[in-house]
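1. Give me a model of this one.
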Amino acid sequence: MAFDSISDFFAMGGYAFYVWLSYGLFFFSLLCITLHCIYKKRNIFKKVRLRLEREKRIKQASKLEETL
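-> Next comes the predicted model:
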């Protein structure tokens, strides 16, 4: 679809509200999904780090127990 001017482009032939709203909702959804993935990734790495630290403490305690 060709437009005569930039204002015609933004008006989208009278359907601007629906067109730009759909673009806005799409980018908002994309942003929410991205932020959610980042949050979940950090949460997973935090849990893994805590688990590794716990396992390390358990190994140290068992070694200490063996020496006694």
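2. okay, CA-based contacts and neighbour counts for the rest of this
-> Fine.
3. where along the protein do the helices fall?
-> Ranges of helices in the chain, per DSSP state H, are 6-11, 16-67.
4. one more to line up against the first:
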Amino acid sequence: MNWASLADFINMGGRGFFVWGSYGVSLALILAELWLLSQRRKQSLQRLRALQQLDQ
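-> Just a heads-up that it's a prediction; the model follows:
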């Protein structure tokens, strides 16, 4: 496809809202998953440290 301007590219032939909206939702979900993974990792490390302290 060829676009005459940046506005045409963003509009995507009248479907821009759905195209860019799906990209936005996907990005938000990926970022949320990464954040949740980091939180779970921190919790796991804290539990491991607590278990190590109980062992000593």
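5. what TM-score do we get after superposing?
-> Comparison of the two superposed chains (TM-score structural alignment, normalised by the length of the second structure) gives a TM-score of 0.94, and 56 aligned residues with a CA RMSD of 0.6 Å.
6. Turn the helices of the first structure into a markdown table, columns for mean neighbour count.
-> Below are the helices of the first structure laid out as a markdown table (neighbours: other CA atoms under 10 Å):
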| stretch | mean neighbour count |
| --- | --- |
| helix 6-11 | 13 |
| helix 16-67 | 12 |
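7. Mean distance of stretch 33-48 of the first structure to its aligned residues in the second structure, please.
-> Compared with the second structure after fitting, stretch 33-48 of the first structure has a mean deviation of 0.4 Å; criterion: mean CA distance after the TM-score superposition for the first structure.
8. against the second structure, where does that stretch fall?
-> Mapped onto the second structure using TM-score structural alignment, stretch 33-48 of the first structure spans residues 33-48.
9. Determine how far the matching stretch lies from the middle of the whole chain.
-> When distances are taken as CA atoms, centre = their mean, to the nearest Å, stretch 33-48 of the second structure is centred 16 Å away from the chain's centroid.
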